[in-house]
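Novice: fold the following and give me the result.
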Amino acid sequence: MNRLLQALAGAIFWLFLCIASGQTLPAAVNTDPARAVVTLPDPANPALPSLILVGDSTVRNGKDDGQGQGPAGQWGWGRPIEEYFDTRRINVVNRAVGGLSSRTYLTSGHWQRTLALVKPGDVVILQFGHNDASPVNDERRARGTLRGVGDESETIDNLLTGQRETVYTYGWYLRRFIAEIRARGASAIVCSPVPFKRWDADGKVGRARADYGGWAAQVARQEKAGFIDLNEAAATRYDALGRDAVMQLFPQVTPEETVHTNLAGARLNAEVVVAGIGALGVPVLVGALNDRGRAIAPLEDARPVVEGSAAAQRPANGLPTIFLVGDSTVKSGGKDGMVGWGERIAPYFDAGKVNVVNHAIGGRSSRTFLTEGRWAKVLEQLRPGDAVLIQFGHNDGGRIGDPAMKGRASGPGTGPETVTDRKSDGSAEEVHTFGWYMARYVADARARGATVVLLSPVPHRDRWQQERDFAGFAAWGKEVAQQGGALFADLTLVVTAGYRSIGAAAVDGFFADARTHTNDAGAAFNARCVVAALQGLPGRPFERWLRQGK
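Specialist: Here you go, the predicted model:
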């Protein structure tokens, strides 16, 4: 008995020494992921740029092997995302650790070890949130962060480590990561956490807009970092698939599991992240996508569609009217600080000579503006001598039939070919090319005696410096205009030239979101560019309506 007591006392003393000295405990004793031994990959080829993933088990689960259950086990999206990149051009390095929060990824030392691998030109994606909601101080994990994105802090005596620690907000930790990534000459992208397998009273998958998803977006906006709303986009896809199909994206052996997907679910989330990368347009990442990655439509095509049933009406004053037709870059209505150029162009025209009526509406493409009957309402108001400015393209990309595209994608090109889009309600739609829809607008409006101007889309915030944005849509619009007797203005290049004249710092101040929608100042700038583009048209047909001195 004495020997047993001595052995027990010795074991307890050894355990105390391990904890006090910070040594790693055996797996049977140490259940705290922050102090577990984890082997993480290094970049395979240090000469290449790296995409480094940092997060929790929804990015890298356990040993990243499905827990020995193959595709049916638990997987993070960081494993299948490598399938969408050409690893001869980029390293995909999954440094996420299951069980950690933004706080414990830092305090465990994993962040310091990961940061040491980051070099100029790399990109780091950060996705935390699920474990940040845990208790701030307990004897099990002590991994929670303070709620929100402020600078609040709380000093605790950590019940798990026995150490005094200052705990900050979720947003504070993300901001620290972003700052230290940039100090290494790399870029940071913030990703909202994957959605839970939970449904609300309306049968929709729950969103995290009010907490970690919304806070992640807020930090990205504050820091002008890239943002991928994985939570919203994946939930949208879940809703489109339906509950039964979503259940198949999670491990069947643990039906109570609501967070961790199987390999099929991880692959869906990986596709959403790739779509977000495409939307952000980061050159080093987009340039390293393989054929499979390039086939995924950018996430911007999954933006919410603005509701709107009432069509704008031309004033009953007998004056000619300029009708504006387009998407949210032409009219956003101030939602979330977003303003379209069509909402700031009227002051450039003499109200005693011409009306300006904005029929644009957020979320529409050349296809849906026609199929929803909105074009028919414009035609009802058209009179000989009117003019129509038409700008589409932002919502026309993507794969026809993909639920995330919300039935908006049109076919590429200008030809007569069609693709059948079979809907979930059993109906089918023959979808035409972008050029077919634009040609329809031109023919209809010219038959009413109106002048038609096709405009290429305003450029993205992140594309105008690197490459010619919307090259395909501009070429198709120009071809349609030439063949149909309309006018064409390359608004993309006109705005790009304007952006270059004032510089990137000023341009960054023109946007209300990461890359697409302008704020009031940006809308005013783009409106001036539209007027400049109109003044450059052959014959200057809009000159007679412009106000002097504008």
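
Novice: from here on, contacts and neighbour counts on C-alpha atoms
Specialist: Noted.

Novice: neighbours of Ala7, how many?
Specialist: Burial of Ala7 is recorded as 12 neighbouring residues (other C-alpha atoms under 10 Å).

Novice: ditto for Val282
Specialist: 17.

Novice: let's compare: structure for the following, please.
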Amino acid sequence: MAEPMNVSRRSALIALGTASLSMAVSPAFAESPDPQADKTLYLAGDSTAAQMHQDSIPYAGWGMGLPYYVTPRLAVSNHAVSGRSSKSFIDEGRLAAILGMIKSGDILVTQFGHNDQKAEDAKRYTEPWTTYKDHLRQYVDGARSKGAVPVLATSAERRRFDRAGNAYSSHGEYPAAMRSLAEEMGVPLIDAQASTLALWQQLGPEETKKYFLYTEDGKRDNTHFQPRGAAAIAQIAAQGLSNLNVLENGYTRRLDEVTPLSWFTWPGGTTPPPAPL
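Specialist: Below you'll find the predicted structure:
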């Protein structure tokens, strides 16, 4: 299966280095299909992909950067919510809500794994090779039942380095289980885990702090992103959708550019706090 193109260090640093954050309040996602759009991409996921609000600046989910890469023919409807797993998202009726709106030709991108690892939390935990795959099947089968295109995306890697400065995986067997399911069911796969692991390795321990929530007020979060990190992952996702032919010509644009920091906006309101990951 085709692999998404990695973000190069050169493109990430040059394109992002000179941009400034925008404090505009218009959301960077479509809550309902744009009248100009003839299809909609729905995103199901957790805090690493979710829309954030003004109280959370500079915290950003990668779904906030995704609209930069699509033309007005494609609406992006970001349903990712902090703290959810593949199981709890379904149990709360969130997948059912998407399936109530999605139509033939639309796309459902599903990315879970961070919170599925919570063995101490029965409401969220899934076992990689059994219940995790079982829940992911519901997203795939649900999308297909509506004539939509399901896409699976492995979780973006956390910022983890050993003493020698080598980036290492923190997701256990969850990415492998998702890859296995994608092959079994013939589902397009964006391997964000492999791509981000390679990117963090390329950038190194210090430079990656600019991508995660390392802030002047002392926050040190190695899981969640500020705009620079969200932008890099949005580009990985968009390039993956194009390389997999999920999005054809006419639906994508600017795939060789990294989402400018000025693209990120935080609407008013309060963001639910992310669960510790």
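
Novice: can you give me the TM-score here?
Specialist: Overlay of the two chains. TM-score (TM-score structural alignment, normalised by the length of the second structure): 0.76; 227 aligned residues with a C-alpha RMSD of 2.1 Å.

Novice: secondary structure class for Glu157 of the second structure?
Specialist: Three-state assignment for Glu157 of the second structure (DSSP: H, G, I helix; E, B strand; the rest coil): coil.

Novice: surely it is in contact with Ser170?
Specialist: Yes. Under the criterion of C-alpha atoms under 8 Å, Glu157 of the second structure is in contact with Ser170, at a separation of 6.8 Å.

Novice: of the two, which one has the most company?
Specialist: The neighbour comparison of Glu157 of the second structure against Ser170 (other C-alpha under 10 Å) goes to Glu157, with 25 against 15.

Novice: how about the residue nearest to the more buried one when sequence neighbours are not counted, what does it touch?
Specialist: The shortest distance from Glu157 of the second structure to any non-neighbouring residue, by C-alpha to C-alpha, 6 or more residues apart in numbering, is to Gln193 (5.3 Å). If you count contacts by C-alpha atoms under 8 Å, 6 or more residues apart in numbering, Gln193 of the second structure has them with Thr154, Ser155, Ala156, Glu157, Pro175.

Novice: which position in the first structure pairs with the fourth one?
Specialist: Think Glu157 of the second structure. In the first structure, the residue equivalent to Glu157 of the second structure is Pro195, according to TM-score structural alignment.

Novice: next: Trp129 of the second structure.
Specialist: Matched to the first structure by TM-score structural alignment, Trp129 of the second structure sits across from Val149.

Novice: pretty sure its match sits against Asp211.
Specialist: No. In this structure, Val149 of the first structure is not within contact of Asp211 by C-alpha under 8 Å, at 9.9 Å.

Novice: just the buried ones from the contacts of Gln193 of the second structure?
Specialist: Applying 16 or more other C-alpha atoms under 10 Å to those, the neighbour count classes Thr154, Ser155, Ala156, Glu157, Pro175 as buried.

Novice: any idea what Gln201 of the second structure aligns with in the first structure?
Specialist: Under the alignment (TM-score structural alignment), Gln201 of the second structure pairs with Asp239 of the first structure.

Novice: how many other residues sit next to Glu256 of the first structure?
Specialist: When neighbours are counted by other C-alpha under 10 Å, Glu256 of the first structure comes out with 10.

Novice: thanks a lot, catch you later.
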